[in-house]
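Colleague: Would you be able to build a 3D model of this:
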Amino acid sequence: MPFLHILLLALLQGMTEFLPISSSAHLILLPMLADWQDQGLAFDVAVHVGTLSAIVFYFRGQLKSLILDWTNSVLKQRHIGDSRLAWAVGIATIPVGIAGLFFNDAIEFMLRNPLVIATTTIVFGILLGLADWWGKRRRDEHQLRWLDIIIIGCAQALALIPGTSRSGITMTAGLMLGLTRQAAARFSFLLSIPVILLAGGLKTVQLVVADSPTDWMVLFSGALFSAISAYLCVVIFMKMLDHIGMWPFVVYRLILGGVLFWLFL
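Modeller: Prediction:
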């Protein structure tokens, strides 16, 4: 891969993975619009490893607490500290895991096209705006009820459809259920850790089975650039979220969807 392709794709993955604008849509669209050769499965794995390492580093302190408290809660059979939040992350991951197992190949084959992306970009962008407008924003992630957790988990499963945005749909569901913007974003980011692990694991298995040649320098560069851009993006997003809200991303999604309809209809 040319270095410019590596840099732009990795930066794009890092910047869009945690924003409510769909990283998968952008990674599909950039090579398509620029007439580049597909980046390949190995590169997809590498940039996902980069974004995963970024979010783990960002939540490094809380993740240690979540793991320890969850382990103690299993041993003592009662909630301890942040164990309830750890259980919430695990339970909310189940729907997307099941959906990915049964429908991922069909979705990849049937729905990976610009008009689907344009539609989902606009529809779920409008829902994000409405949730940000109507949401009561009174609770944090520690106050989620079990039904709330299941609803957010089921919403996350919709993100298998290109253009939906995993972070966007989970933040939308969180805001509709009364979470603050910060809480909806934090819970969405925590949910990304097992999801990226599952997706990356699946792609890694596919990569091993394919037994294709590997350019390790390309993969390392992609992982590094995506990690740096993802971490900086999360830091800036969390600092600015309460000031700007979700509407800049809603407007961006509407413009992007409109441009895609104009180009491909």
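
Colleague: contacts and neighbour counts: CA atoms only from here.
Modeller: OK.

Colleague: hang on, Ile80 packs against Ser73?
Modeller: Yes: using CA atoms under 8 Å, Ile80 is in contact with Ser73, at 5.6 Å.

Colleague: which residues in the chain form strands?
Modeller: For the chain, applying DSSP state E gives no strands.

Colleague: residue furthest from the geometric center of it?
Modeller: Lys76 (32.9 Å; CA atoms, centre = their mean).

Colleague: Contact partners for Leu11?
Modeller: Shown in contact with Leu11 (CA atoms under 8 Å, 6 or more residues apart in numbering): Phe225, Ser226, Ser229, Ala230.

Colleague: do Ile150 as well
Modeller: Ile91, Ala92.

Colleague: residues near Thr164, how many?
Modeller: 29 (other CA atoms under 10 Å).

Colleague: Give me the distance between it and Arg253.
Modeller: Going from Thr164 to Arg253 by CA to CA, to the nearest Å gives 10 Å.

Colleague: overlap in contacts of those two?
Modeller: Ile21, Thr121.

Colleague: Would you map the helices across the stretch 101-250 of the chain?
Modeller: 114-134, 146-157, 166-176, 181-210, 216-244, 247-264 (DSSP state H, counting those that start in this stretch).

Colleague: Can I get those in JSON lines including distance to Thr16?
Modeller: Formatted as JSON lines, the helices of the stretch 101-250 of the chain follow (distance: least, CA to CA, whole Å):
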{"stretch": "helix 114-134", "distance to Thr16": "13"}
{"stretch": "helix 146-157", "distance to Thr16": "16"}
{"stretch": "helix 166-176", "distance to Thr16": "9"}
{"stretch": "helix 181-210", "distance to Thr16": "12"}
{"stretch": "helix 216-244", "distance to Thr16": "8"}
{"stretch": "helix 247-264", "distance to Thr16": "11"}
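
Colleague: Could you also give me the structure for this second sequence? I'd like to compare it with the first:
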Amino acid sequence: MDLLQIIILAVVQGLTEFLPISSSAHLILVPVFTDWPDQGLSFDIAVHLGSLGAVLYYFRRELAEMSRDWCRSLQRRQLVGESRLAWAVLLGTIPVGLAGLALKGLVENEWRSPVVIGLSLIGFGLLLAWSDWKHKNGRDEHSLSWKDVAIIGCAQALALIPGTSRSGITMTAALFLGLSREAASRFSFLLSIPVIILAIGLEVLTLLGSDEVVEWGSLLLGTILAGLAAYLCIHYFLAFIRRIGMQPFVVYRLLLGMVLLYLFW
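Modeller: Sure, this is the predicted structure:
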């Protein structure tokens, strides 16, 4: 990998992991529009680590409280403080984990096409637009019921389809359930933590069974750049989402989806 490839792929991963525009779609499309070779599993792991580090650092205080209260809830066998939100994040991850194991072959092969990505970008983009128009600026993430968590968790499983966007579909579901834009975004970002950890774990297992050569310098640079891009993305997205809404991202999704369908269908 040359320096330009490392920079672009790391920044693309860092930004699109948390924006509602699909990181998997962009990482699939970069090689389609360039003559770059596949970046390899080790680089995928590195940029995911960067994104994980960014979200862990940004929500470090909330995560410390959630972890402490979650442990206390296990001891007392009842909900304590922020333990409810911690349980919501864990339980909301189960559907995508099960779906990922069941649909691994389809996700890695049949669905990785520009046409599927284009259709997903447009279809789920319109759904995001509707949910953003419908939202009432009301509830926060602490008001989620277990039914709400189950709905958002099942919606997250749809993100296995390239072009859907994990953050986009979870925000869409949360907005439909009456959460504010900020609350929907925060819960979506918290939900990303176990999902990214699971993705890294699967990639590491696959890497251990391969003979891929590891370029440590490229991996370190990719991790740092992806982490910085992801942190800035989270910070500014949460700062401006109340004013800008989801519509700019919807427009981007529709335009990109139409370009892909025009070029590849």
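
Colleague: TM-score of the superposed pair?
Modeller: TM-score for the superposed chains, counting by TM-score structural alignment, normalised by the length of the first structure: 0.99, backed by 265 aligned residues with a CA RMSD of 0.7 Å.

Colleague: circling back: out of the helices of the stretch 101-250 of the first structure, flag the one nearest Gln62 of the first structure.
Modeller: helix 181-210 (9.7 Å; CA to CA).

Colleague: Buried residues, stretch 71-88 of the second structure. List them.
Modeller: Buried residues in stretch 71-88 of the second structure, counted by 16 or more other CA atoms under 10 Å: Arg72, Ser73, Leu79, Val80, Glu82, Ser83, Arg84, Leu85, Ala86, Trp87, Ala88.

Colleague: gap between the last one and Ala159 of the second structure?
Modeller: Applying CA to CA, the value for Ala88 of the second structure to Ala159 of the second structure is 18 Å.

Colleague: Check the second one too.
Modeller: In this structure, Ser73 of the second structure and Ala159 of the second structure are separated by 31 Å, where distance is defined by CA to CA.

Colleague: Repeat that for the third one.
Modeller: Counting by CA to CA, the separation of Leu79 of the second structure from Ala159 of the second structure is 30 Å.

Colleague: Ok, the fifth one next?
Modeller: Taking CA to CA as the measure, Glu82 of the second structure falls 27 Å from Ala159 of the second structure.

Colleague: and if you look at the fourth one?
Modeller: With the distance defined as CA to CA, Val80 of the second structure ends up 31 Å from Ala159 of the second structure.

Colleague: So what touches stretch 129-140 of the second structure?
Modeller: Applying CA under 8 Å, 6+ apart, the external contacts of stretch 129-140 of the second structure come out as 172-173, 175-176, 178-184, 245-247, 250.

Colleague: if we go to 6 Å?
Modeller: Residues outside stretch 129-140 of the second structure that contact it (CA atoms under 6 Å, 6 or more residues apart in numbering) are Thr172, Leu175, Phe176, Gly178, Leu179, Ser180, Ala183.

Colleague: do the same with stretch 169-177 of the second structure
Modeller: Leu128, Ser131, His135, Ile152, Gln156, Ala184, Ser185, Ser188.

Colleague: if we take the residues you listed, which one ends up nearest to Trp111 of the second structure?
Modeller: When the contacts of stretch 169-177 of the second structure are compared against Trp111 of the second structure (criterion: CA to CA), the nearest one is Gln156, at 16.7 Å.

Colleague: burial count for that closest one?
Modeller: 31.

Colleague: residue in the first structure matching it?
Modeller: Counting by TM-score structural alignment, Gln156 of the second structure lines up with Gln156 in the first structure.

Colleague: contacting residues for that match?
Modeller: Per CA under 6 Å, 6+ apart, neighbours of Gln156 of the first structure: Arg166, Thr170.

Colleague: so where in the first structure does stretch 45-56 of the second structure end up aligned?
Modeller: Counting by TM-score structural alignment, stretch 45-56 of the second structure corresponds to 45-56 in the first structure.
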